[in-house]
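[1] Sequence first, predicted model second:
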Amino acid sequence: MNTDTTVLISGAGIAGPSLAYWLARRGFTVTVVEQAPRLRDSGGAVDFRGVQLDVLRRMGILETVRAAETAMGAEVVIDAEGRPLVELPSEFFSGEVEIERGDLARILYDLTRDDVEYVFGDTVTSLTEAADGVDVTFGRGAPRRFGLVVGADGMHSVVRRLAFGDEADHRRDMGYCYAGFTGPNHLGLDHSGVIYNVPGRGVLVSSSRDTSRAGVGLVFAAPGLEYDRHDREQQKRIVAEAFAGAGWRTPELIALLEQADDLYFDTLSQIHLDSWSRGRTVLLGDAAWCAGPGGSGTGLAMIGAYILAGELALASGDFRTAFARYEEQVRPGARTGQKQAKGAGPFLAPPTAARIRRRNRVYRMLSSRLGAGLFRRMAAGAANAVPVKDYPEPVALAGRS
């Protein structure tokens, strides 16, 4: 049995560095390749609940995450005049701990950079499996051989495409799109947010730690939309056209979009695969099971990283057994997340005025004392869908005191 412990991870977001941390602590030699020229410091907030916090604690970063948490308060659903309709408590969107994705990425990078090789501004271009490793070519760097390859490179995973085939064969679009960016906090929000809807469109604006800036999220129905993922100007036009005449202060937000340099734009989609591994290549996080908003994606990706590294260490080179045990444990949580997130589009941007009113009634129920308990049980069930078991104590990293 091959005992090569060199691992290539594609993707330096959250899942990749989380896996790199645990692999390095278990004696693996890890390289992380990231297409972006530098660490991505943008993205919306991510939250953790239940046993997901246990993984942060095991990594020794829970208090660091808490120190950088958004400390978001309530979010308020408003009408076209800006009048409040229903107030949602912070735990509804923010969980037990919430942090900006960019802040979490930085924490994970700082945690691992002394013990893991990071290569920015490059990407995998081919994978050729041999009996004792995977020969990998890159867009810029020289070819290299690794014992294992991990695709932790998101919904549009390059590794998945190379090892499993075209993305279209595995992606299920839910008929909605999401655009997110930051801009000046013209609404004067202070650790709070507002939600505004017209049929088929949703506007979410919030501001937390930096009250001079606001995060804007725009969700809209767009069945069958085709667009160029690399054409930001086209994406801005699509969003502006989708929200034309939306009312409230939406025109001001669309005007801010024109100047935004951190636009995130994509469909609300899920990834469904019969298997997350093929030979010496395995997928993690959104590359394997992307669920969409409300699917506990970040927390589950970090739990998956912990389990994958633990099983690889236990298997002593039998990567096929390790991959199978990892998938056996994590897939039930991925299914739960996908089921939970399946209706995210219609919930965030209900298609009719009647559906908006119905959704708001659900919000009122969930924000009541009785409903809050129900929501906590539902949220805890999803967050705790994958138990976090103990693995043999890993070694200390060279880069850690």
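    Perfect, thanks for sending it.

[2] contacts and neighbour counts: CA atoms only from here.
    Noted.

[3] burial count for Pro223?
    Pro223 is flanked by 12 other residues according to other CA atoms under 10 Å.

[4] Val205 falls within a strand, correct?
    Yes. Val205: assigned to a strand according to DSSP: H, G, I helix; E, B strand; the rest coil.

[5] Tell me which residues touch it, please.
    Taking CA atoms under 8 Å, 6 or more residues apart in numbering, we find Val205 in contact with 193-195, 214-217.

[6] give me the number of residues near the residue nearest to it when sequence neighbours are not counted?
    Closest residue to Val205 apart from its sequence neighbours, by CA to CA, 6 or more residues apart in numbering: Val216 at 4.6 Å. Residues lying near Val216 (other CA under 10 Å) number 24.

[7] Looks like Val216 contacts Tyr196 (just checking).
    No. With contacts counted by CA atoms under 8 Å, Val216 stays clear of Tyr196, the gap being 11.5 Å.

[8] Give the residues shared as contacts by these two.
    Taking CA under 8 Å, 6+ apart as the contact rule, Val216 and Tyr196 both touch 203-204.

[9] which of the residues in the lengthiest helix in the chain are buried?
    The helix spanning the most residues in the chain, taking DSSP state H as the definition, is helix 319-341. Residues of helix 319-341 classed as buried: 319-320, 322-323, 325-327, 329-331, 333-341 (neighbour count, 16 or more other CA atoms under 10 Å).

[10] which of the residues in the next helix or strand after it are buried?
    Moving toward the C-terminus from helix 319-341, the next helix or strand (DSSP states H and E) is helix 344-348. Neighbour-count burial for helix 344-348 flags 344-348 (criterion: 16+ other CA under 10 Å).

[11] Same question for stretch 150-162.
    Within stretch 150-162, the residues that count as buried by 16+ other CA under 10 Å are 150-161.

[12] how deep is the closest residue to Glu63 other than its chain neighbours tucked in, by neighbour count?
    Sequence neighbours aside, Arg57 is the residue nearest to Glu63 in space, at 8.0 Å (criterion: CA to CA, 6+ apart). By the criterion of other CA under 10 Å, Arg57 has 14 neighbours.

[13] distance of Asp390 from Ala163?
    The spacing between Asp390 and Ala163, counted by CA to CA, to the nearest Å, is 31 Å.

[14] Compare these two (neighbour count), which wins?
    Each of Asp390 and Ala163 has its neighbours counted (other CA under 10 Å); Ala163 has more, 20 against 9.

[15] which element is that one on?
    Element membership of Ala163, judged by DSSP H and E, is helix 158-164.

[16] another one to put next to it:
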Amino acid sequence: MRNQTVLISGASIAGPALAYWLDRYGFTVTVVERAPVLRPGGQAVDFKSETHLTVLERMGVLDEIRRRETGRTDVIYVDDRGREKARMTGEFLGGVVEILRGDLAEVLAEPTMGTCEYLIGDSVTALVESPSGVYVEFENAPARTFDLVVGCDGIHSRVRGLAFGPERDYVTYLGYYYCAAGAPGWGHDPAHKERNTAQAWHAPGRTATAGGSKAAHLYVFASPELDYDRRDIEAQRRIVMQRFAGMGGGVPDMLAELAQLPDFYLDSLSQVRLRGDYTRGRIALVGDSAYGNTLGGFGSGLAVVGAYVLAGELAVADGEHTVAYARYTEIMRRYAKIAGNPNGGRFLSPKTAVGIRLRNWFLGSPAFGLMMKYGDNAANDIDLRDYEVAAGV
């Protein structure tokens, strides 16, 4: 049954990782990606543990990821007069290895560009399941039927919306927004893999960070849920300008640069909470669409591990999706608990002056080291089965 056809929606991290493993196990894979091109650069993402690196190594991409990795960045929190108040270490922010998101997508997709079908600049518009497959309509491509469909299309997953129901039923807003603008220019240069620094200015409920490997600018702010057009970038720039107006330090200079910075991205900090399985019928969810938590710190690792597990269970079950999907949910529901609690907004941008002082104290305390150690342990808390051996590949 491994000659089954599988449609994967999304070509960021989970999507190409899943395509790699399914292709290796003999499935016929199509990947549809809404963006018009797979662009390099973008905001930096990271992997936190040896478990994550093991999956990347088994894919044969770890060396290339290390070649493209960015440098370590300490974020220094300063007051309006430039005096250091706290420091967030690059080890916490950048994990074991850090790479620009677009570069990672390119590295993950490259091995399957010649063997899998990629529909770039297209998206799924309808899903109709029957006992024999899933009939899929696309925005541009002709409709067709696939044996299985997997949504790897992020927190705002279209596949989840079509198959499971409205986003409001599965995505919880965490009370914050974040904006990343302007990819760092030094990410590829081997001369800049030493430690770097970024500066951050804070006020209750607002933090603005300039420099470093995550983005040229990073803004995090508390807010009631906003209603805005996600396609209107200029309107989103105005939201950020208004929210950070009146802050001191280097923030006025940041806002003056904001209009010229590329790769602008604004979104809510939200958490996906699926109360049941990560699957429904012939349709499954992997990565942020299933267990995303914005700025929670483990999204990239969960994406590649989830892809590895789902593809492996399908291979071991010889394509019998009811068996494989149940095992996938069982394994990943336990492992994905690591993303279940952190609210990155509350940590990065406390809403009160007292909260800011407590956060600054915590960053310099032994408790911060213990939190990092707990995160490392949790990120390794899974027994990675050797699916190639189990499936006889």
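    That came through, no problem. Just so it is clear, the model here is predicted, and its values are computed rather than measured.

[17] ok so, going back, would you reformat the buried residues of helix 344-348 of structure 1 as CSV and include distance to Ala315 of structure 1?
    Listed next are those as CSV, based on distance: CA to CA, whole Å:
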residue, distance to Ala315 of structure 1
Ala344, 38
Gly345, 41
Pro346, 43
Phe347, 43
Leu348, 43
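
[18] ranges for the strands of the stretch 251-400 of structure 1?
    Here the stretch 251-400 of structure 1 has its strands, by DSSP state E, counting those that start in this stretch, at 264-271, 277-278, 281-283.

[19] What residue in structure 2 is paired with Val282 of structure 1?
    Alignment note (TM-score structural alignment): Val282 of structure 1 maps to Ala284 of structure 2.

[20] got the contact list for that match?
    Residues in contact with Ala284 of structure 2 (CA under 8 Å, 6+ apart) are 149-151, 278, 325.

[21] count of neighbours near the nearest residue to Glu75 of structure 1 once chain neighbours are set aside?
    Spatially, and ignoring its direct neighbours in sequence, Glu75 of structure 1 is nearest to Gly193 (4.4 Å; CA to CA, 6+ apart). Residues contacting Gly193 of structure 1 under the criterion other CA under 10 Å number 25.

[22] Same question for Val149 of structure 2.
    Using other CA under 10 Å: Val149 of structure 2 sits among 27 other residues.

[23] Report the separation between it and Leu384 of structure 2.
    24 Å.

[24] ok, Tyr196 of structure 1 - contacts?
    Each residue near Tyr196 of structure 1 by CA under 8 Å, 6+ apart is listed here: 77-80, 202-204, 248.

[25] Buried ones among the residues you listed?
    77-79, 202-204, 248.

[26] of those residues, closest to Ala396 of structure 1?
    Top of the list for closeness to Ala396 of structure 1, among those and by CA to CA, is Leu204 at 42.6 Å.

[27] got the contact list for the alignment partner in structure 2 of that closest one?
    When structure 2 is aligned by TM-score structural alignment, Leu204 of structure 1 is paired with Thr209. Taking CA under 8 Å, 6+ apart, we find Thr209 of structure 2 in contact with 75, 198-201, 217-219.

[28] Over in structure 1, see which of these survive.
    Here is what carries over to structure 1 from these, by both residues aligned by TM-score structural alignment, their matches' CA atoms under 8 Å: 198-201, 217-219.

[29] got those residues as a markdown table, with distance to Asp267 of structure 2 columns?
    Converted to a markdown table, those look like this (distance: CA to CA, whole Å):
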| residue | distance to Asp267 of structure 2 |
| --- | --- |
| Ala198 | 22 |
| Gln199 | 22 |
| Ala200 | 20 |
| Trp201 | 20 |
| His217 | 14 |
| Leu218 | 12 |
| Tyr219 | 11 |
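
[30] Next, give me the two most distant ones among these.
    Ala198 and Tyr219 (12.8 Å).

[31] for the stretch 151-300 of structure 1, what spans make up the helices?
    Secondary structure of the stretch 151-300 of structure 1 (DSSP state H, counting those that start in this stretch): helices at 158-164, 232-242, 250-259, 286-289, 297-315.

[32] compared with structure 2, how much does the second one deviate?
    On superposition with structure 2, the mean distance recorded for helix 232-242 of structure 1 (mean CA distance after the TM-score superposition for structure 1) is 0.9 Å.

[33] quick one on the thing from earlier: which one, of the strands of the stretch 251-400 of structure 1, ends up nearest to Arg49 of structure 1?
    Of these, nearest to Arg49 of structure 1 by CA to CA is strand 264-271, at 21.7 Å.

[34] So which bits of the closest one are buried?
    Quick answer for strand 264-271 of structure 1 (16+ other CA under 10 Å): 264-265, 267-271.

[35] Same check on stretch 238-253 of structure 1?
    Of the residues in stretch 238-253 of structure 1, 239-240, 242-243, 246, 248, 250, 253 count as buried by neighbour count, 16+ other CA under 10 Å.

[36] same thing with stretch 374-382 of structure 1?
    Under the neighbour-count criterion of 16+ other CA under 10 Å, stretch 374-382 of structure 1 has 375, 379-380, 382 buried.

[37] Tell me who's in contact with the spatially most central residue of structure 2.
    Centroid check for structure 2 by CA atoms, centre = their mean gives Gly299 as the closest residue, at 4.4 Å. Contacts for Gly299 of structure 2 (CA under 8 Å, 6+ apart) come out as 287-288, 292-293, 339.

[38] check which helix or strand covers Val75 of structure 2.
    Using DSSP H and E, the element containing Val75 of structure 2 is strand 73-78.

[39] which residues sit against the helix or strand just after that strand?
    Toward the C-terminus, strand 73-78 of structure 2 is succeeded by strand 84-88 as the next helix or strand (DSSP H and E). Identification of contacts with strand 84-88 of structure 2 by CA under 8 Å, 6+ apart yields 74-79, 360-361, 363-364.
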